[in-house]
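>>> sequence and predicted structure below; questions after.
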Amino acid sequence: MTNVIVKWNGKEYNIDIGDSISTVLDFKKAIEQHTNVRPERQKLLNLKLKGKAPDDDVKMSTISLRPGTKIMMMGSLESSVEEAQRIPENLPPVINDLDIPEEEEVAIENREEYLHKIDKRVKEYEIKILNEMRPGKKLLVLDIDYTLFDHRSTAETGAELMRPFLHEFLTASYKHYDIVIWSATSMKWIEEKMKLLGVSSHPDYKIAFYVDSLAMITIETQKYGVIEVKPLGVIWGKYPHYTPQNTIMFDDLRRNFLMNPQNGLKIRAFRQAHQNRDKDRELLRLASYLEDIAQLENMSKLHHSRWERFRDHGYNL
């Protein structure tokens, strides 16, 4: 009998692998008894056979496990999956924001009443640091819905709706950027979504913190009236080592970065995941772009709308 330790959700569980646990599936069922995470939702990161994750019918006796081996698991409870799949009631309306005049952007980001709102958020909005911010790193701020995840489609698992190459993208970006998730929804929705996608517990990168809808402010535009936006000034005000010169934000709605248009990159929305997940390469290409611009001391001079041409034309886009 071999005792191993399964780490999940910040806790450790001791499991004895003996005669009653013959296959990998038996092992997963034993884990379920401790954690209530169903076998099909379990991902055992460092349980390997010849360098690969073993199939459920593989005999545990063929896998070399020393007593006390720690196995990291990713997986969500059914209640968490249901909550993460539920479309929240406070989602902002989807509008066509392609034709907001650029001259209006300039006027908006410098208006005193909006800067006052940002100052108020800096003073009142509380941020819970999840992982240490690293000196010298730039800042990457990411939206969730339609940026990293197709939240409108339905599926049995979150992986089916996750944008392709998400973990590869985050792993590559983490080398040069601290990563922050900012969604126009509730903190509970963000936390459950990140658990569902395996982002919050991935071993190859760390999320610095989450920002939810309470940090957003309302502004008034000539075309659409009053809308909510994500002012990066809230983050810059709380953590001055992040600045307009070293920050970039990805969002599928350009209106979300109207208060900081020079720092926003409008990503192509990821919708209809079942039809598009085999051909979507947006995150792979953007990972290369982030690698290219990480060397720049001042990213605020870039026109991110032309990011696809950066390698060919260089800095002055």
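That came in fine, so what should we check first?

>>> only C-alpha atoms for contact and neighbour calcs from this point on.
Fine.

>>> hang on, isn't residue 277 packed against residue 164?
Yes: counting by CA atoms under 8 Å, residue 277 does reach residue 164; the two are 5.9 Å apart.

>>> the more surrounded of these two?
More crowded of residue 277 and residue 164, by other CA atoms under 10 Å: residue 164, with 23 against 18.

>>> relative to residue 201, how far out is that one?
18 Å (CA to CA, to the nearest Å).

>>> list the contacts for the spatially most central residue of the chain?
In the chain, the residue lying closest to the centroid (CA atoms, centre = their mean) is residue 181, at 5.5 Å. Applying CA atoms under 8 Å, 6 or more residues apart in numbering to residue 181 gives the contacts 141, 142, 143, 144, 207, 209, 210, 211.

>>> how near is it to residue 192?
In terms of CA to CA, residue 181 sits 13 Å off from residue 192.

>>> okay, now the one to match up with it:
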Amino acid sequence: MLQEKTNVLMKRQKLIGLSINGKPASDETPLTHLSKLKNPHRFILMGTPEADIFVDPQDCQELPEVFDDFDLEMAPHSEQWRHAIENSENLARFTETTEVHFIHQPREGKRLLVLDLDHTLLDFSGRSGGTDAGLVADRVSLKRPHMDAFLTAVYAEYDLAVWSQTSWRWLELKLTELGLLYHPAYKISFVLDKTSMFHVTSTDRAGKERRHQVKPLHIIWRKFPHWTEANTYHVDDLGRNFALNPANGIKVKAYYRGRDGATRDDELVHLAHYLLQLAAHSGPPPADHKNWRGWKPQPPLGG
């Protein structure tokens, strides 16, 4: 009843002032025992409504199931790939129903960089939370090392978009709390959430078919033709998310801030260097980005 009236989840409620014989009533105390006390009962409810909580995605019931994708493959131009593209009723429907609202308008001549959030740029697991001091500390520690410097550097050559596998409600909270939507050094052009993802079937290395969600860049390309397969890159820690666009996907190591060596993580430093090399390179781009850490631009023919 209290949860209904206040939007404070039961697990976040702390009731002060309900006591029996001078001792606080426990969760197991029947209300009939309280009826023997003075009526009405006055108490204080401490807790934060759910809409005001900076939510860890792992606490959300609505998040899709995530499985380890290290053994998942979908080869470019395979039968699966052609089937998914040619039988693209889902793709057409998602393109039609997906609304893209620009937070900052695209800049003329810029490439597009689509960025995952959780475990790519940030890690929301293991929050300290609970207190204002804890939340402030979280706002700093949630970010992957060099995140702001990375976004600032690549923004010079790329329009930035965020595509996260969570719902818009939680995504907006994350981006707003962390100041990513209106940062002075870089701008996020638009944001997509899990409602713009749909299911395909891929085969893992063991030959087992797995049904999973993807982030189809075709939705963006069909809506905004100035962005194409030739000038779009998608950065994610889950390779399965770019199963329909394998030539555009750049897979990074997943970031977990609680692991040993997390503060020395320099993945974004190397990624910025790679993306800026791609932007400056006039020769043929790499066929894929599997070996992006060791890629060196080839000189143009006759150069």
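Right, received. Where do you want to start? These numbers were taken from a predicted model, which means no experiment stands behind them.

>>> closest one of the contacts of residue 181 of structure 1 to residue 247 of structure 1?
Nearest to residue 247 of structure 1, judged by CA to CA, of the contacts of residue 181 of structure 1 is residue 141 at 7.7 Å.

>>> what's near enough to touch the closest one?
179, 180, 181, 182, 247, 248, 249, 250.

>>> to which residue of structure 2 is the fourth one aligned?
In structure 2, residue 182 of structure 1 lines up with residue 163, judged by TM-score structural alignment.

>>> neighbours of the closest residue to that match other than its chain neighbours, how many?
Using CA to CA, 6 or more residues apart in numbering and skipping residues adjacent in sequence, the residue nearest residue 163 of structure 2 is residue 192, 4.6 Å away. Using other CA under 10 Å, residue 192 of structure 2 has 23 neighbouring residues.

>>> aligned partner of residue 192 of structure 2 in structure 1?
Correspondence of residue 192 of structure 2 to structure 1, assessed by TM-score structural alignment: residue 211.

>>> so the longest helix anywhere in structure 2 matches what in structure 1?
The longest helix of structure 2 (DSSP state H) is helix 267-280. Using TM-score structural alignment, helix 267-280 of structure 2 lines up with residues 282-295 of structure 1.

>>> got it, and stretch 103-116 of structure 2?
Stretch 103-116 of structure 2 maps onto residues 130-143 of structure 1, going by TM-score structural alignment.

>>> list the buried ones in that stretch?
133, 137, 138, 139, 140, 141, 142, 143 (16 or more other CA atoms under 10 Å).

>>> nearest to residue 218 of structure 1, of these?
Comparing the buried residues of stretch 130-143 of structure 1 against residue 218 of structure 1 with CA to CA picks out residue 143 as the nearest, at 17.7 Å.

>>> residue 251 is in contact with that closest one, correct?
Yes: the pair formed by residue 143 of structure 1 and residue 251 meets the contact definition of CA under 8 Å, at 5.2 Å.

>>> hey, where'd the helices end up in the stretch 101-250 of structure 1?
For the stretch 101-250 of structure 1, the helices defined by DSSP state H, counting those that start in this stretch cover 102-109, 112-124, 166-173, 187-196, 233-238.

>>> who does the second one touch, helix- and strand-wise?
Which is helix 112-124 of structure 1. Here helix 112-124 of structure 1 touches strand 217-221, helix 233-238, going by 3 or more CA pairs under 8 Å, 6 or more residues apart in numbering; DSSP states H and E.

>>> to residue 103 of structure 1, which of these lies closest?
Using CA to CA, those put strand 217-221 closest to residue 103 of structure 1, at 11.3 Å.

>>> ok now the closest one, how far from the chain's centre?
Offset of strand 217-221 of structure 1 from its chain centre (CA atoms, centre = their mean, to the nearest Å): 25 Å.

>>> if we can go back for a sec, the match of residue 182 of structure 1 reaches residue 115, doesn't it?
Yes: judged on CA under 8 Å, residue 163 of structure 2 makes contact with residue 115 at a distance of 6.0 Å.

>>> before we move on, back to that, so of the helices and strands packed on helix 112-124 of structure 1, which one's packed in deepest?
Mean neighbour count (mean count of other CA atoms under 10 Å) peaks for helix 233-238 among these, with a mean of 18.

>>> once aligned to structure 2, how far is it on average?
Once fitted to structure 2, helix 233-238 of structure 1 is off its aligned match by 0.6 Å on average (mean CA distance after the TM-score superposition for structure 1).

>>> contacts for that helix, please.
118, 119, 121, 122, 215, 242, 243, 244.

>>> 6 Å - rerun?
For helix 233-238 of structure 1, contacts defined as CA atoms under 6 Å, 6 or more residues apart in numbering pick out 118, 122, 242, 243.

>>> next, format those as TSV and append neighbour count.
Below are these laid out as TSV (neighbours: other CA atoms under 10 Å):
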residue	neighbour count
118	24
122	19
242	19
243	20
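
>>> as CSV, these with distance to residue 301 of structure 1 would be great.
Output for these, formatted as CSV (distance: CA to CA, whole Å):
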residue, distance to residue 301 of structure 1
118, 23
122, 25
242, 16
243, 13
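
>>> most widely separated two among those residues?
The span of the contacts of helix 233-238 of structure 1, defined through CA to CA, is set by 118 and 242 at 15.4 Å.

>>> how near is the closest residue to residue 177 of structure 1 other than its chain neighbours to residue 203 of structure 1?
Nearest in space to residue 177 of structure 1, with sequence neighbours left out and distances taken as CA to CA, 6+ apart, is residue 138 at 4.5 Å. As judged by CA to CA, residue 138 of structure 1 and residue 203 of structure 1 stand 20 Å apart.

>>> with residue 183 of structure 1 instead?
Counting by CA to CA - residue 183 of structure 1 and residue 203 of structure 1 are separated by 23 Å.

>>> no further questions, thank you.
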